[in-house]
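Asks: Prediction below, plus the sequence it came from.
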Amino acid sequence: MDNKVAILQRSKEEFHITNNVHWQPTKVSREAREHMHKHKSAVVWLTGLSGAGKSTLALQLEWRLYQQGIHTYLLDGDNVRFGLNADLGFSLQDRQENIRRIGHLAKLFVDAGIVVIVALISPLRKDREWVRSLFHSEEFIETYIDCPLEVCMERDPKGLYKKAMDGTITEFTGISSPYEHPLHPELTIHTDKSSVDDAVHTIEQHLFHIILPNQKTHQAI
């Protein structure tokens, strides 16, 4: 069964959607778009605690790829909640739905031949593994942004840990809600030890082997 059809069928079964919904293929294939872009598509999924550095790395990675002519788009967890996911809160059920929507959105971008960068806490393994199942093996790059909780709390760029500790925010990942670290991520970045430039370079080099398979090495500018 075609991957898109299998995904649609699974979604229909999960959400009890009528069988009158059918996937409409387009005349422009993913391969044609990748050929036009001169690189393959993929998704770099950055997961980790709040304050670990996901957004910082995602912004720099997007800029670096853009400078090198890579067609890319950044899906930041906070930004998506301003529009597409504005109706969702932070309960377990809403977080799962948040990840489901972003996963499908990332899939559409990948089908359009674009490199997608997702910066999202995505705390539970089963949700991340569900998103992984939407993609072919190499095109999903789970990147664990590993940073000790105490360092994240010291950084606290949005003041969220302080609010979580005094009870202003409930169900906050790492404090009152669990974070399950990846068991077998494609990449692990220790942001308490690595500089932003070094971390981005590590992600770049892994990504280039996938999206530029005919180039043995790629010298980032």
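Replies: Cool, got the structure.

Asks: When you work out contacts or count neighbours from here on, use the C-alpha atoms and nothing else.
Replies: Noted.

Asks: all strands of the chain, in order?
Replies: Using DSSP state E, the strands of the chain run over residues 42-47, 72-76, 115-119, 140-146, 187-190.

Asks: Which of those sits closest to residue 172?
Replies: Taking Cα to Cα, strand 42-47 is the member of the strands of the chain nearest to residue 172, at 15.1 Å.

Asks: want to compare, so here's the second one:
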Amino acid sequence: MKNNIVWHKAAISKKDRERLNGHKSCVLWFTGLSGSGKSTLANEVDRQLYARRIKSYVLDGDNIRHGLNKGLGFSKQDRIENIRRIGEVAKLFVDSGQIVLTAFISPFREDRDQARKLFSDDEFIEVHLDCPLNICEQRDPKGLYSKARSGEIKQFTGIDSPYEVPLNPQLTIKTSEQSIEKAAEQVISYLEQNSYF
């Protein structure tokens, strides 16, 4: 079957789109425990990029599971497939010349490394939201930790399923020690210092 599938070369290249947009494209891969602030920070960075007229888009874990990945559960295999699909979708956004922000726990180092392999070195920016488990549990914005502690949710990251901390993220942000606005400025500053715009 694969022998009959041939990649069709686009008439407009990624470099063409980056020139038109006036900035480089990349993926900001936000990873961290549930409640660490991934979606909140990704949306604040997106808001600040929009104010600068930079083309960006947020892929949020829960939102993706309402559509593209709605058939996947939370077993280890389903989580692996969830992240594989997100990596492929993020690659399409990067090819379109945009900055894409992904907000997924993505607990397994190997899965994040597989996603990274889809991109050139400067296109994948791993952003670790380093927030202590007890703070994430106090926040518990969706009530998931209390359900996991009571046994209603099995294989919940940080409780009965591991979270593998990134070894060499491009950015580590301590969301328990600063405001979301300051954390977003840290991301924007990284992009500026590395000439993404």
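Replies: Okay, I see it. Note that the coordinates shown come from a computational prediction; the quantities given were computed from them, not determined experimentally.

Asks: what's the TM between chain one and chain two?
Replies: With the length set by TM-score structural alignment, normalised by the length of the second structure, the two chains reach a TM-score of 0.98; 196 aligned residues with a Cα RMSD of 0.8 Å.

Asks: Out of the strands of the first structure, which gets nearest to residue 65 of the first structure?
Replies: Using Cα to Cα, the strands of the first structure put strand 72-76 closest to residue 65 of the first structure, at 7.1 Å.

Asks: tell me, that closest one lands on which residues of the second structure?
Replies: Mapped onto the second structure using TM-score structural alignment, strand 72-76 of the first structure covers residues 56-60.

Asks: how big's the offset between the matching stretch and the first structure?
Replies: Mean deviation of stretch 56-60 of the second structure relative to the first structure after superposition (mean Cα distance after the TM-score superposition for the first structure): 0.4 Å.

Asks: which residues sit against that stretch?
Replies: Stretch 56-60 of the second structure is contacted from outside by 39, 42-43, 46, 49-50, 90, 98-104, using Cα atoms under 8 Å, 6 or more residues apart in numbering.

Asks: What's the PyMOL syntax to select whichever of those are buried?
Replies: Here is the PyMOL command that picks out the buried ones among those, judged by 16 or more other Cα atoms under 10 Å:
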select buried, resi 39+42+43+46+49+90+98+99+100+101+102+103+104
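
Asks: coming back round to it: okay if I get the strands of the first structure as JSON lines plus distance to residue 26 of the first structure?
Replies: Below are the strands of the first structure laid out as JSON lines (distance: least, Cα to Cα, whole Å):
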{"stretch": "strand 42-47", "distance to residue 26 of the first structure": "20"}
{"stretch": "strand 72-76", "distance to residue 26 of the first structure": "21"}
{"stretch": "strand 115-119", "distance to residue 26 of the first structure": "20"}
{"stretch": "strand 140-146", "distance to residue 26 of the first structure": "23"}
{"stretch": "strand 187-190", "distance to residue 26 of the first structure": "34"}
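
Asks: right, so of those, which gets closest to residue 179 of the first structure?
Replies: Short answer: strand 42-47, nearest of the strands of the first structure by Cα to Cα, at 9.8 Å.

Asks: so how far is the closest one off the chain centroid?
Replies: Centre-to-centre, strand 42-47 of the first structure and its host chain are 4 Å apart (Cα atoms, centre = their mean, to the nearest Å).

Asks: Stretch 77-87 of the first structure: which residues count as buried?
Replies: Buried-residue list, stretch 77-87 of the first structure, by 16+ other Cα under 10 Å: 77, 85.

Asks: Same question for stretch 118-135 of the first structure.
Replies: Neighbour-count burial for stretch 118-135 of the first structure [16+ other Cα under 10 Å]: 118-124, 127-128, 131-132, 134-135.

Asks: would you list these in JSON lines and tack on distance to residue 17 of the first structure?
Replies: Output for those, formatted as JSON lines (distance: Cα to Cα, whole Å):
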{"residue": "118", "distance to residue 17 of the first structure": "27"}
{"residue": "119", "distance to residue 17 of the first structure": "29"}
{"residue": "120", "distance to residue 17 of the first structure": "27"}
{"residue": "121", "distance to residue 17 of the first structure": "29"}
{"residue": "122", "distance to residue 17 of the first structure": "26"}
{"residue": "123", "distance to residue 17 of the first structure": "27"}
{"residue": "124", "distance to residue 17 of the first structure": "26"}
{"residue": "127", "distance to residue 17 of the first structure": "21"}
{"residue": "128", "distance to residue 17 of the first structure": "23"}
{"residue": "131", "distance to residue 17 of the first structure": "20"}
{"residue": "132", "distance to residue 17 of the first structure": "22"}
{"residue": "134", "distance to residue 17 of the first structure": "18"}
{"residue": "135", "distance to residue 17 of the first structure": "22"}
